[in-house]
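Trainee: Here is my input; please provide its structure:
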Amino acid sequence: MRAAVLRRATAALLLLASLVAAPAARAQEPPGAAEARGTALAARRAAAARIAFGNCPETEGLPASVRCGTVTVPLDYAHPDGERLRLTVSRAAATGRDPDGGGEVPGQGALVFNPGGPGASGLYFPLAGMVPAWKRLAAAYDLVGYAPRGVAPSAPLSCQRPEEYFKGPHPAPAHPSAAYKRQRAAEAERYARDCAERAGDALRHYHSLNNARDLEVIRAALGERRLTFMGASYGTYLGTLYAGLFPSRVRRMVFDSAVDPRPEHVWYGVNLAQSAAFERRWSDVKRWIARHDAVYGLGDTPREVQGSYERAAAALAREPAGGTVGPAQLQGTFLGAGYYDDYWPHRAEALSAYLRGDPQPLIDQAGTRPPEAAAGAENAGAVYTAVECNDAPWPTDFRVWDRDNTRLARTAPFETWDNVWTNLPCAFWRAPRQLPLDVRTAPGELPPTLILAAERDAAAPYTGALELRRRLAGSVLVTERGAGSHGVAGGPNACVNAHLEAYLLDGRVPARDASCAPRPEPRPREDSGAAGRGA
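Mentor: A predicted model of the protein is given here:
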């Protein structure tokens, strides 16, 4: 009897000791352990609740064929029973029909897409099934998009009043004065302060690691045992983090226009590399315009085209077109041409028309957007800033930014300082910074993954695809040689699309890295000629 009592007393003491020791033990656990437990709990809850798909929010303007629902995620994964967010998810069910008339197609579950940003919404992705290049994929997969945390309508984040977001016209000095730098630094500091004041303590929880955890909860809510995912641009970084955090949950992954995932490059170094790459891409644009001088009359060499651009910028600095288009708006609209080849004819037409005395095409392309667009643009900008600033350490001394970008602008003036002004709030950010995850997978840890990249992509320089290829064992890189459009999947390149379909439909990747010839260059519109009209 006494022995039994002693045994029970001893057991009780051991239990008490373990309870006392538990907090101390948890204090010594590795970083991210609490978040991992919270993610697992949130995923179990989501798997039980599933998604009740119904009508999409009217504000999204999606057709009835696309259905929407919500997934509940913790604001802070370390405290999964605390404040929660509702993420909006959209879906178009697989058609199950072979578009070539081959009968029924077996379903392969959900293909989840993130379009990048950070700050972009993927709610429109299910509409891709209407595009011919996507019809075979839409036959086999439910096409699923979502608005990430902070992106409307998923608990939208805001840093300023929307009516203050579109400011113009603006100068865009390639080599700004010290006074102008001080002005922009003050604006960036004010924006960072406003973000902190408007979002409060929640601001710290908008970052890429939480975005990857949200993706795991969405997978569970969809009822998918493993995730089939495609990410574009920043979406590739999100996919990389997911692969590092949840390798056993990966079924297939496509990385389209891969971002460099090296922790030491996130995000300050990534933006420096991007600025240098945009100078090369701007040269591509100018060469194309010069080859079509008979149409646009902007010069038959890249140097002459640059001269035409600078004349327009100087004239816009003196008198903004329509009262809204100054040099910064001109630069911004030609930055779009650095992203997408399809923009080249339209941008060249607008510049040509402006220099011939007709500012309307430039106003239409570069002018201030309507007030109803301001809220969405402000929201996207707030999420972009919060995620990038929260994700990693940034230089907090403006002299570092000034030194690095003054040096870079000597050879890459087109985008360098605009990129600085976009990201400079991170120098004054008030929320704690994350430490970027160093993702490296061993052979067999992941199934084969597919990386797609354009060799002259400026927004996601090609070195990022090469780095990701080195880090993900078993990944295969397909390169669109000599091309530079940002985002190559499901576009006009049949070779790229064949690799994409083979992988997503059959799980096949090339035996080794592969190349595709570039897509055809855009053609100028014949009715936009400027030759002989005093251009």
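Trainee: CA only for contacts and neighbour counts going forward, please
Mentor: Fine.
Trainee: For Ala93, which non-adjacent residue is spatially closest?
Mentor: Asp142 (4.4 Å; C-alpha to C-alpha, 6 or more residues apart in numbering).
Trainee: Another sequence for comparison is provided below:
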Amino acid sequence: MRAAALYSAAGSLLLTALALAPAGSAPAASAAPGAPAAPGAAERQGTAVAAARARAAGIDFGKCSDLKDMPGAMQCGTVSVPLDYAQPGGKQIKLTVTRVAATHKDPHNSKRRVRRQGALVYNPGGPGGDGQYFPLVGLLPEWKRIASAYDLIGYSPRGVGRSAPLSCEDPGRFFKAPSQAPTHPSDSYKQERIAQAKAYAQGCAKRSGSGLKQFNSLNNARDLDVLRAALGEQKLTFMGASYGTYFGALYATLFPSHVRRMVFDSAVNPAPEQIWYRNNLDQSAAFESRWTDFRQWIARHDDVYRLGRTVATVQHNYTKASAQLAARPAGGKVGPAELQAAFLSAGYYDDYWPKRAQALSAYLKGDPKPLVEQAGPATEAAAEAENSNAVYTAVECNDAAWPTDFKVWDRDNTRLARVAPFETWDNAWMNLPCAYWPTSRQQPLDVRTGPGELPTTLILAAERDAATPYDGALEMQRRLSGSVLVTERDAGTHGIAGGPNKCVNGYLDAYLLEGRTPEQRASCAPHTEPRPSTGDRAHRSPLKDSLKGKAPRG
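Mentor: Reported below is the predicted structural model:
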């Protein structure tokens, strides 16, 4: 898939690089003789070394041999980064990078040639999301203006895909379907999940080796600066969605003078005390509200789905289906946990609502096929799913301290589940390996920039987003001086850039193409809610589905 990145063999150049920071950066301060180095000083200097090396090497883009039947002129390459930035001359890992060059074509005026503005680097979130297909968004109408002016750059972050992939268990055992999903688990069930979490954490250490602690958000931000240099960019233009906004904010804090433009789409709350335990609790509470939105929509369309005219009746029918699946899994592979996961995805993207509602309706009428098709485990993608989950776990566990006493988890999630049962315990079980994590933890960086330190950045947020609750966007704006927030009111889709809302896209285009922003805050009316359907036609294009990263949980 990836053409090899060029590595400079000029010894004198590399020796010089050891003492240089990338263009636009301040060199690390020298410590007084015998004095301890400032926290992170070695990593900052290591980033400068790696970036200078990457700038000299560049990226040898070529044919994407491992990506079959891909439309467009997408090219592939690699960039080398240190596993440990404190030791930039030590072990290197290669990140896969993809590109579609700027088209220079104005979609509204075929005779006008558009000036290239550089490279736009994208991360879809996760942690564990793979951005390698991002350059294909240029084929979509909503992205053609941006694609005319920018090389669209996607990449697989460290640990993801072929970028030094992480693994915590045998992919063949990753899908444990059908599974239970009790909203109020028994003590015996909790003990089972504790044992599973301990085994998973131990598996991460065993399968991923001593470098496991190097898979964290600060290193993701440092990798971004090396990628910037390898692309030949003096300053970075970056768009991050969900978790991508968090390490994008880390980048803005670490390297503010390297930033050209940054878009934070569905912003994570970056406050250090929120990373990551509190953010996950807040997320579970927000999903309850979004689940209510979905049930209200189903109830308004009872003439189509016959699942009830009230939220309570829809809930009754959902609970009924879950109980039936616990007794007899649909197709032998869809139990309550698989049902819950399918409906959780509808909490991220409301264009899934018609398909999910139709599947639930059909199942309760005796036809399990649509539900099996939508909720059954995609065993052919087991390796990719296991890898994504391993990266998610490693990054979140490495980033910050977590409670190590299950009594704390039990207390907090039991209280929350009384008012927000839909997602609370499922979210807890996903993150519980962090209670038993085998590596040392980091202290989260205090994301913050002062007046004039950072160019104006653009934050996009949907008011009812559950995966990254709206308070996170407000906190991100408070911490990044001079940033601008655009809100899609009364909407809950996770990731709104380049979507169906023309107002949001107008602000995005104005910012990326012209550097224009509103003053501090602006808002857009919500996009049109999905129409009910009795068929199983998807309401997203296959291309848009392929461009989604792992549903971000952090």
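Trainee: Overlay them and tell me the TM-score.
Mentor: For these two chains in superposition, a TM-score of 0.93 is obtained (TM-score structural alignment, normalised by the length of structure 1); 506 aligned residues with a C-alpha RMSD of 1.2 Å.
Trainee: rewinding a little: what lines up against the residue nearest to Ala93 of structure 1 once you look at structure 2?
Mentor: The alignment partner of Asp142 of structure 1 in structure 2, by TM-score structural alignment, is Asp151.
Trainee: contacting residues for its match?
Mentor: 99-102, 116, 118-120 (C-alpha atoms under 8 Å, 6 or more residues apart in numbering).
Trainee: what about 7 Å?
Mentor: 99-102, 118-120 (C-alpha atoms under 7 Å, 6 or more residues apart in numbering).
Trainee: From Asn55 of structure 1, how far out is the residue nearest to Ala93 of structure 1?
Mentor: The gap separating Asp142 of structure 1 from Asn55 of structure 1 is 16 Å, by C-alpha to C-alpha, to the nearest Å.
Trainee: ditto for Gly322 of structure 1
Mentor: Taking C-alpha to C-alpha, one finds Gly322 of structure 1 at 40 Å from Asn55 of structure 1.
Trainee: residues in contact with the nearest residue in space to Leu157 of structure 1 that is not next to it in sequence?
Mentor: Of all residues not flanking Leu157 of structure 1 in the chain, Gly150 sits nearest, at 4.7 Å (C-alpha to C-alpha, 6+ apart). Contacts for Gly150 of structure 1 (C-alpha under 7 Å, 6+ apart) come out as 156-157, 383.
Trainee: tally of neighbours for the equivalent of Ala195 of structure 2 over in structure 1?
Mentor: Alignment note (TM-score structural alignment): Ala195 of structure 2 maps to Ala186 of structure 1. Ala186 of structure 1: 15 surrounding residues under other C-alpha atoms under 10 Å.
Trainee: Against structure 2, what's the mean shift for the helix or strand where Ala192 of structure 1 lies, could you check?
Mentor: Using DSSP states H and E, Ala192 of structure 1 maps to helix 178-199. Here the mean offset of helix 178-199 of structure 1 against structure 2 after fitting is 0.4 Å, by mean C-alpha distance after the TM-score superposition for structure 1.
Trainee: Show me the contact partners of that helix.
Mentor: 159-160, 203, 421, 424-425, 428-430.
Trainee: closest to Arg456 of structure 1 among those?
Mentor: Trp421 (24.1 Å; C-alpha to C-alpha).
Trainee: and the closest one, what is it in contact with?
Mentor: Arg184.
Trainee: Find me the equivalent region of stretch 438-449 of structure 1 in structure 2.
Mentor: Against structure 2, stretch 438-449 of structure 1 falls on residues 446-457 (TM-score structural alignment).
Trainee: Between the two ends of that stretch, how far is it?
Mentor: Stretch 446-457 of structure 2: ends 18 Å apart by C-alpha to C-alpha.
Trainee: starting at the chain centroid, how far to it?
Mentor: 22 Å (C-alpha atoms, centre = their mean, to the nearest Å).
Trainee: Likewise for stretch 284-299 of structure 2?
Mentor: On C-alpha atoms, centre = their mean, the centre of stretch 284-299 of structure 2 falls 22 Å from that of its chain.
Trainee: And it against structure 1, how far off on average?
Mentor: Averaged over the aligned pairs, stretch 284-299 of structure 2 sits 0.2 Å from structure 1 after superposition, using mean C-alpha distance after the TM-score superposition for structure 1.
Trainee: Would you mark the buried spots in that stretch?
Mentor: Residues 284-299 are the ones in stretch 284-299 of structure 2 that count as buried (16 or more other C-alpha atoms under 10 Å).
Trainee: In structure 1, what stretch matches it?
Mentor: Under the criterion TM-score structural alignment, stretch 284-299 of structure 2 matches residues 275-290.
Trainee: For Gly96 of structure 1, which residues are in contact?
Mentor: Counting by C-alpha under 7 Å, 6+ apart, the residues that Gly96 of structure 1 touches are 104-107, 139-140.
Trainee: how about these in JSON lines, adding secondary structure?
Mentor: Formatted as JSON lines, these follow (DSSP: H, G, I helix; E, B strand; the rest coil):
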{"residue": "Glu104", "secondary structure": "strand"}
{"residue": "Val105", "secondary structure": "coil"}
{"residue": "Pro106", "secondary structure": "coil"}
{"residue": "Gly107", "secondary structure": "coil"}
{"residue": "Ala139", "secondary structure": "helix"}
{"residue": "Ala140", "secondary structure": "helix"}
